[in-house]
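*Asks:* I'd like to go over a predicted model; first the sequence, then the structure.
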Amino acid sequence: MPVTSFFLTILAVIFAAAVTVWAMTVWGFLTVLPMLMAAVLIARWALGRVPYDDSHP
């Protein structure tokens, strides 16, 4: 993995954590929690493995 991609990944994680903390202070824990859960489920679905399909010619 190139250094730039690694650095951008670290920055994205830090930024996401900062936005999460900010949202919890502004809107409260019970409002942000469902949004976090939805984001995690969407990310899990998007990053999941796709089974290989060789039925098409």
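*Replies:* That came in fine, so what should we check first? Residues are numbered from 1 along each chain as shown.

*Asks:* make it CA atoms for all contacts and neighbour counts henceforth
*Replies:* Fine.

*Asks:* pull the longest helix from this protein.
*Replies:* Assignment by DSSP state H gives helix 3-27 as the longest helix of the chain.

*Asks:* Can you name every helix or strand that that one contacts?
*Replies:* Contact partners of helix 3-27 among helices and strands, from 3 or more C-alpha pairs under 8 Å, 6 or more residues apart in numbering; DSSP states H and E: helix 29-46.

*Asks:* also this one, for the comparison:
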Amino acid sequence: MAHAVFRFYEELNDFLPPDRRKVAFDYPLDRRAAIKDVIERSRQRGDRAPGASPASGGG
């Protein structure tokens, strides 16, 4: 299976679980997935962008 290494900087860390902030991490890839989908799946379920309301879709 393919994989990618991600590391996010600055405000983008706000969207990640604490153990993935400011560090590089491996993530397995489904070759058919869009990068947007991979990034969204790397977040913990239920996380929302800071200040986002449930009605706005969470970011």
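*Replies:* Sure thing, it's come through. Everything numeric here is computed off the predicted structure, so don't read it as measured data.

*Asks:* Give me the TM-score for these two chains.
*Replies:* Superposed pair, TM-score by TM-score structural alignment, normalised by the length of the first structure: 0.27. Supporting alignment: 27 aligned residues with a C-alpha RMSD of 3.8 Å.

*Asks:* coming back round to it: report the angle between the longest helix of the first structure and helix 29-46.
*Replies:* For helix 3-27 of the first structure against helix 29-46, the angle between stretch directions is 150 degrees (axes from the mean of the first three to the mean of the last three C-alpha atoms, to 10 degrees).

*Asks:* mind checking how far helix 3-27 of the first structure is from the chain centre?
*Replies:* Here helix 3-27 of the first structure shows a centroid-to-chain-centroid distance of 10 Å under the convention C-alpha atoms, centre = their mean, to the nearest Å.

*Asks:* What of stretch 22-32 of the first structure?
*Replies:* On the basis of C-alpha atoms, centre = their mean, stretch 22-32 of the first structure sits 17 Å off its chain's mean C-alpha point.
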